[in-house]
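Q: kindly generate the corresponding structure for this input.
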Amino acid sequence: MKKLNIGLLGGTFDPPHFGHLYISTKAIKTIGLDCIWWVVAKQNPLKEQSNSMTSRVNFAKNISKFSSKIRIIDIEKTVKKSYSYNTVVLLKQKFPHINFIWIMGSDNLISLHKWYRWKEFCRAVPIAIFERGKLYKEIKYPFVSCFSSFYVRQPKLLLSCTPSWSIIRMKVNPMSSSMIRLLTY
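A: Just a heads-up that it's a prediction; the model follows:
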């Protein structure tokens, strides 16, 4: 039986927007994924959320209707603390027949070393990093120096090895949840 290749786009999705949809469709095409699961965080330990998890899940479901290859999961509602490491471990235990790949914007490299058990997280799942803005600044952060030997040039290679990471260059979509909150609240 062929394993499914599923991208995990984790985040608070506060609010979800078409930038999330853009990066998801780009990941499916570039990496060769079967689909993307949006993992709506219960509570990002490094941010405050404006909306409840239920409303963020509902907003995400509305945006995801534009692609049949995006599924919204709220697995984090069952955990005490919302940590990406715990979520990945739980998903890998629950779905051993799936190859998971973490999808994130390059802006996350700035704080990745502050994530709970970040080194274990980076060893547990391949990571596809999508360019968001001036990437050269993010290259200086601890993740890159710690995991430089696991870099793969071709994103499709993420499907075959862990740990691994790749940077996917693309036309930058300036949309962000932070920007939307500033404009609407």
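
Q: alpha carbons only for contacts and neighbour counts from here, please
A: OK.

Q: from Leu33, how far out is Leu46?
A: Leu46 is 29 Å from Leu33, where distance means C-alpha to C-alpha, to the nearest Å.

Q: neighbour count: those two, which is higher?
A: Taking neighbours as other C-alpha atoms under 10 Å, Leu46 and Leu33 compare with Leu33 leading, 22 against 9.

Q: show me what contacts the more buried one?
A: 4-7, 27 (C-alpha atoms under 8 Å, 6 or more residues apart in numbering).

Q: let me know the closest of those to Pro174.
A: Nearest to Pro174 among those, counting by C-alpha to C-alpha, is Ala27 at 17.1 Å.

Q: helix, strand or coil: sort out Phe100 for me.
A: strand (DSSP: H, G, I helix; E, B strand; the rest coil).

Q: OK, contacts around it?
A: 5-8, 92, 125-126.

Q: what about the spatially closest residue to Val89 that is not a sequence neighbour, how many neighbours?
A: Sequence neighbours aside, Ala124 is the residue nearest to Val89 in space, at 7.6 Å (criterion: C-alpha to C-alpha, 6 or more residues apart in numbering). Ala124: 19 surrounding residues under other C-alpha under 10 Å.

Q: now the second one, please; I'll put the structures next to each other:
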Amino acid sequence: MRLDAAGLARLPPAAPGLRIGLYGGSFNPAHLGHRHVSLVALKRLALDRVWWMITPGNPLKDRSALAPLDRRMEIADGIANHPRIAITDFETRIGARYTRQSLDYLRARHPQVRFVWIMGADSLAAFHRWRDFRAIAAMMPIAIIDRPGFTLTSPNARGAQAMARWRIDESDAGILADLEPPAWVFLHGPRSTLSSTALRAGR
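A: Now for the predicted structure:
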């Protein structure tokens, strides 16, 4: 594992008070849809940075088609191509298997950073299957970015219903990072049809 002199995983630069969006996934491969989500989040949520957390693998997905981490990092870096988007593989370096472990680590390292968890509406549809999803919702605000085919279905999924009382209007998205969790917002707008699965299939 690549650690610093104190035995801690290296993370992108952060400072107290920064508003940082966390966008996790296998990025297998990264594509312009990921960049679109990040730019929407930066603008609509008034974030200072977005970190792409390149995971070692999704426990809910088949890993047989997963490209090597270094290759996924390289492609992601080229696709992001933005001074306010950083790429990190710290989850592999700390041995995290689940999102809650990663978020616990980040909050302990940077307790004064205002983190927001970002995910697509397709992920919200399966959020109830994530380990400790209720605990994740209680750890930091969540922003859902609309995806084609999930505009109407994902807000009615089990995970969304469990959090329904804490949903804020998207007109208030700019203050999400300042709210105590649980708090979440569903952001509508232009949607990207790109997907890593389709790209791997050559579609």
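
Q: counterpart of the residue nearest to Val89 of the first structure over in the second structure?
A: When the second structure is aligned by TM-score structural alignment, Ala124 of the first structure is paired with Met139.

Q: so which of the contacts of Leu33 of the first structure is the most crowded?
A: That'd be Gly7 among these, by other C-alpha under 10 Å, with 29 neighbours.

Q: how close does the host helix or strand of it sit to the second structure?
A: Here Gly7 of the first structure sits within strand 4-11, counting by DSSP states H and E. When the second structure is overlaid, strand 4-11 of the first structure sits 0.3 Å from its aligned residues on average, using mean C-alpha distance after the TM-score superposition for the first structure.

Q: for the contacts of Leu33 of the first structure, which one is nearest Met170 of the first structure?
A: Closest to Met170 of the first structure, out of all of the contacts of Leu33 of the first structure and judged by C-alpha to C-alpha, is Ala27, at 10.5 Å.

Q: that closest one -> the second structure?
A: Using TM-score structural alignment, Ala27 of the first structure sits opposite Ala41 in the second structure.

Q: which non-adjacent residue is nearest Gly32 of the first structure?
A: Lys156 (6.4 Å).

Q: no no, Met53 of the second structure
A: Gly24 (4.5 Å).

Q: contacts only, for that neighbour.
A: Contacts of Gly24 of the second structure by C-alpha under 8 Å, 6+ apart are 52-55, 118-119.

Q: please redo it, this time with the cut-off set to 10 Å
A: By C-alpha atoms under 10 Å, 6 or more residues apart in numbering, the contact set of Gly24 of the second structure is 51-55, 58, 88-89, 91, 99, 102, 117-119.

Q: also Val113 of the second structure?
A: Val113 of the second structure touches 14-20, 106-107, 177, counting by C-alpha under 10 Å, 6+ apart.

Q: got it, and Lys94 of the first structure?
A: Taking C-alpha under 10 Å, 6+ apart, one finds Val88 in contact with Lys94 of the first structure.
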